[in-house]
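Predicted model and sequence follow; I will ask about them next.
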Amino acid sequence: MTAHAVDPAVPVRAAAVPPTLAHRVLSLLAVVVLFQGLPTLLRDEAVSRVYLSVGFGLLYGALLLLAVLVATARGDRGLRRLDAAVLGAAVVRLALQTAYAVNSSAQPYHDDEGALVTTAARSFASGGHVYGAHFTGVAELFHVGTTPLMDGSSADTFGYPPLSVLLNAPFTAHGLVPLPTWLPVAGLWCVGSLVAAALLMFRRLPAPLRPAATVLLFAVIWMFPYAREGYPVFLTLPFLVVVLAGWSRIGAGGRLGRAGILSAGCLGVADAAHQLAWFLTVFLLVGVLLLLRGEQGYWRPALAVTGRYVGVAAGVFLVLNLPFLLRDGRAWGSGVLTVLTQHASPQGLGPVDISLWLTSGSGAPGMYSAAAAAALLATLAAFVVWPARLAPALALLPWPAFFLSTRSTETYFVLLAPLWVVALACNERALFATAWSWRPAPLRRHAVRLALPPLLVAPALVLLLVAILTPPPLRLTATGSGPHAPHGTRLTGLDRITATVRNTGGRPLRPAFATSVTAWLDLDWRIVSGPRTVPPHGSAVYVLRRIGAPLTPNPAGPTLLTILTDDPMTLTNATVRLPAGR
């Protein structure tokens, strides 16, 4: 047999490397999840805005084609290109969703976050104050509900760091580029931040994991609605992706370098956008310090590099806050802490629901937040003791503690979930093994280390039990009335409640009333008769009227009347007795 000569001038084409099954399945999953909601969106716009219907239809067909191509791609390089195409389709889907949700016939916002950002930006652009100012007309102007407080009032101050105001001010009525009032500029900034975070995440993740950027930022159903409403936490996402993607290498070799300076600058911007970034900052700085201490072998160089990192981040944060610090003075400090210090009414998906729905209330609901603070400190202490074990979960560590707080809403847990993946996948686990861990003499014993986790969580559990088991000082009975169906056989609405309140405590209490037929408190009730406060060891009778349409009673369970007091904070529940034949 004669061997054929190979022409050295003709390049030999390398065989395509097949993608792993896990990569292919994740890529296919990224396509599949983008289908959700498309049929409904297409049909809703089939007549009113045909161009959107056509766009959704074309996208639907493109996703079907991409699904086939992903399933049949031969090479790893080809599948990577398809991942980029799927990400592009996700961006198109987001643009169509935004066009669907934004138009001149719709309200710009449906929640108070974007409305407060816009109002504060207008005030700033016109030379007014941002912090310390009460924007009392927000609810009526934007037709949104506002966060209820324990004293019965509503949050009407801007309580976030100022980045969202700086971004929105140029586009307000007094800004450089006035836009229509129906355009949710705050929401558009947050939607744009979603896109930027997805692109950065796609770029930094290992190739087989890049479809996760599409899934987490575009296909998770709660992302777009929150971004559309202008919730400022989304502004932190692209900057925190940069920070967390290489946090384990910050200051490596004893030098901050350009990458470290960029990371510190991004951290400062994130901290100027939302308070949730502050909690992550604490864990990040502790993690960086422990890694550098393990690498350098001494505290002095580790502290020096960490200090330079903190200095850059703090400098950027200060520059962004300086205009407000100069204009609003002392109000700036209390303003940026508002979300953390205000006595907002309880709401959540955690133990606070025990006092809200399962018992008669709590005489110490503030202990729920105290338990959350204790759990946060316990988590930080555990991180110092076991850094190598916990460092991969750095971006997740601050949030479980919020499960115990008075307002344990899902925003604390899921909106930053893409960062969990970034921190886990973009840092080498081997680097964490060199982190310095605190090992005083007692902790060198195995039995002590086993006993430490229960000891760390014990204060939080004690505070949690105090919140649950402390009885409310008020005793409550309530009777409701309202319009009936024809012939008076069934109560169709609840518009009047008579409440008898007895104070068993030694302090006067000023009640605020709310009802609930679901997991949401309805504070649309006004006192038409009854004293301002219930005296110590005294009683009072209150007549309440509902603002607007009567409340529909709960057909499947009780209708609850809740009393909130602020000083001291208490929570009291009772079932509203309804007329027979309800």
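Structure received. Numbering: from 1, shown residues only.

alpha carbons only for contacts and neighbour counts from here, please
OK.

Just the strands from this structure, written as ranges.
Assigned by DSSP state E, the strands in the chain fall at 347-348, 361-362, 407-408, 474-481, 496-503, 512-516, 525-529, 539-546, 560-566, 569-577.

now the first one: how far from the chain's centre is it?
Here the centre of strand 347-348 is set off from its chain's centre by 13 Å, with CA atoms, centre = their mean, to the nearest Å.

I'd like the strands of the chain as TSV, with mean neighbour count appended.
Below are those laid out as TSV (neighbours: other CA atoms under 10 Å):
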stretch	mean neighbour count
strand 347-348	19
strand 361-362	28
strand 407-408	24
strand 474-481	20
strand 496-503	20
strand 512-516	22
strand 525-529	16
strand 539-546	18
strand 560-566	23
strand 569-577	22
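
As CSV, these with distance to Gly88 would be great.
Formatted as CSV, those follow (distance: least, CA to CA, whole Å):
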stretch, distance to Gly88
strand 347-348, 35
strand 361-362, 50
strand 407-408, 34
strand 474-481, 55
strand 496-503, 54
strand 512-516, 43
strand 525-529, 48
strand 539-546, 49
strand 560-566, 48
strand 569-577, 49
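
Tell me which of these lies nearest to Thr306.
strand 407-408 (32.1 Å; CA to CA).

rewinding a little: between the strands of the chain, which one is nearest to Gly307?
If we rank the strands of the chain by CA to CA, the stretch that ends up nearest is strand 407-408, at 33.1 Å.

next, the one to line up against it:
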Amino acid sequence: MRALLRMAATAVAGAALYYAGLVNSIVILRPERPGAIAVVVAIAAAIVVLVAAVRGTGRGDALTPPAHVRLHRAVWLLASVMALVSLAWISDVPRQRSWDWTPYHNDAIALDDCAARLVLEGRDPYSSLDIFDCYARLGIGADRTTPLRLGEFASVAVYPTDDQLDAAWDLRAREGGNVEFVSRPSYPALSFLLIIPFVVLGWDTNRLYVLCLIAAMALVVLRTPIGLRPFMLTAVLGATSLAAFTVSGSADLLYVLPLAAAWLWRERRWSALAYGVAAATKQLAWFFAPFYLIAVVTTHGWREGLRRAATSAAVFLVANLPFILAHPRDWVEGVTTPLSDPMFPRGAGLIFLGTNGGLPLLPSNAYLALEGLCALACLVVAWRSRRTSPELGVVLALVPLFFAWRSLFSYFFLIPLFAAVAVARMPLGDLTPERAQAAGALTLFALPVRRLALVSRRRAA
């Protein structure tokens, strides 16, 4: 059944991204290890699978039988096994991990935490955050920073070694004049305003991010037809990259949750408010703006599209206005850090072949050109297929980052969730347990299927 195949494809792509992410981490830590080519190919293949999974309208797909039942069963068996892996990752959240002794897994989490504390003190983090004071209080060091190609690192070709990072860190902590490390909040204001309650209570914000992932999964399942819900739940859990790399430390779920809600219910006007929250949290949400507007304009017209754009812009402005008015230059420099600061090439996309895959490293402008061309191509495809594949845009939005100078793995591991969002919106029709069994579909939640189907029939009666 095509509906089940779409969900299974989401799980398979997420499983591939899970293993690609593990290899990516190993190669970055141990550059002498092979694997860069495998990572790039796996991510590209996962993107292709997810694009294929959300093509078409999906109308009535739940009634279309699969061509190969045994293969279908094998794919769902894989999804079920990988779902158990995800549950194992999620169950590990309360425990302290020997492989990472601190909850501040990266500078995004650390700087947001310090920024939230500065807000509680009545200070503007865009103008007053000091990374050395922040990291000293958190007990972390240079390995949790984003280095820049300036100062002590100006002559470094690919990326500073740990020794170089530590030496520059000690120098600037002692003498001041930091230019080597990103040292200010580099995201819109909601990235740290939303975590203030957790900071006040002294709770690990990583748990908030996991809760956001669980909530996003729940919204996807809720939007799915009742008979397909157990399979959708198995699929989003089977996409192991979602749970594994959220638990490992990712603040991206703060923008992903409202973005998922905005796309799932984009027929509602309040979806513009949800998208505004996402855009006011992290710049990655901005990549979805044209695709969201294309979808809205297609079904509701240009006037409604402009109204939604104005609503989202208003939410963004309200969230950031106090900081814009207080220190406009600092706010602009902070929010534009990913674009304006001279960062090192880094990532798991095409750039990985140049930094760790043995291929020549092209000039940064070459990657920028490829990224721009891909973005243009994705927009053209989304516009031309806006009626035949209305959900395609939510998967295409982040594809250009595969070609970027900075194509961090964190940009890609959540794409299976966006694909699940797209599939959940499709008019797939419903599925009976008998049809699912005949199709060879497997799920960890097979028992509730019959009960849910029975409830659905009673409601229909």
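Noted; the coordinates are in hand. Keep in mind that this is a model prediction, so the values were computed, not measured.

about what we covered before: closest one to Ala120 of the first structure among the strands of the first structure?
The closest of these to Ala120 of the first structure is strand 407-408. By CA to CA, the value is 23.9 Å.

about what we covered before: wait, which of the strands of the first structure is closest to Ser369 of the first structure?
Between the strands of the first structure, strand 407-408 lies closest to Ser369 of the first structure; by CA to CA that is 8.1 Å.

Contacts only, for Trp525 of the first structure.
Applying CA atoms under 8 Å, 6 or more residues apart in numbering, we find Trp525 of the first structure in contact with 513-514, 544-547.

What residue in the first structure is paired with Phe192 of the second structure?
In the first structure, Phe192 of the second structure lines up with Val165, judged by TM-score structural alignment.

Disregarding flanking residues, what is the spatial nearest neighbour of its match?
Leaving aside its sequence neighbours, Val165 of the first structure sits nearest to Ala121 (CA to CA, 6 or more residues apart in numbering; 4.7 Å).

Show me which parts of whatever helix or strand Ile26 of the second structure lives in are buried, residue by residue.
Assessed by DSSP states H and E, Ile26 of the second structure sits inside helix 2-29. Judged by neighbour count (16 or more other CA atoms under 10 Å), helix 2-29 of the second structure contains these buried residues: 2-21, 23-24, 26-28.

list the contacts for the spatially most central residue of the first structure?
Nearest to the geometric centre of the first structure sits Thr411, at 2.8 Å (CA atoms, centre = their mean). Residues in contact with Thr411 of the first structure (CA under 8 Å, 6+ apart): none are found.

Equivalent analysis for Thr479 of the first structure, please.
497-499, 576-578.

Identify the farthest-apart pair in these.
Greatest spatial distance among those (CA to CA): Ala499 and Leu578, at 12.4 Å.

Pull up the gap between Tyr131 of the first structure and Phe324 of the first structure, please.
8 Å (CA to CA, to the nearest Å).

Now the common contact residues for these two.
Counting by CA under 8 Å, 6+ apart, the shared contacts of Tyr131 of the first structure and Phe324 are Trp332.

Next, the contact list for Cys190 of the first structure, please.
Listed by CA under 8 Å, 6+ apart, the contact partners of Cys190 of the first structure are 227-228, 230-232, 234-235.

change it to 7 Å
227-228, 230, 232, 234-235 (CA atoms under 7 Å, 6 or more residues apart in numbering).

what's the answer for Pro185 of the second structure, then?
111-112, 125-126, 334.

repeat that with 6 Å
126, 334 (CA atoms under 6 Å, 6 or more residues apart in numbering).

what's the answer for the one 3 residues further on, then?
By CA under 6 Å, 6+ apart, the contact set of Pro188 of the second structure is 280-282, 335.

What's Arg329 of the second structure aligned with over in the first structure?
Under TM-score structural alignment, Arg329 of the second structure pairs with Arg330 in the first structure.

coming back round to it: please compare Tyr131 and Phe324 of the first structure by neighbour count and tell me which comes out ahead.
Tyr131 (27 against 21; other CA atoms under 10 Å).

Quick one: the contacts of Cys190 of the first structure as a markdown table, columns for distance to Phe35 of the first structure and neighbour count too.
Listed next are the contacts of Cys190 of the first structure as a markdown table, based on distance: CA to CA, whole Å; neighbours: other CA atoms under 10 Å:
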| residue | distance to Phe35 of the first structure | neighbour count |
| --- | --- | --- |
| Ala227 | 20 | 24 |
| Arg228 | 20 | 25 |
| Gly230 | 25 | 30 |
| Pro232 | 27 | 28 |
| Phe234 | 23 | 25 |
| Leu235 | 26 | 28 |
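
how many neighbours does Pro197 of the second structure have?
Neighbours of Pro197 of the second structure (other CA under 10 Å): 12.

Could you measure from it over to Val318 of the second structure?
19 Å.

Check Ala216 of the second structure too.
Distance, Ala216 of the second structure to Val318 of the second structure, using CA to CA: 24 Å.

who has more neighbours, those two?
Ala216 (22 against 14).

quick one: the helices in the stretch 201-350 of the first structure?
211-214, 223-228, 237-245, 257-271, 276-296, 299-328, 330-336, 338-341 (DSSP state H, counting those that start in this stretch).
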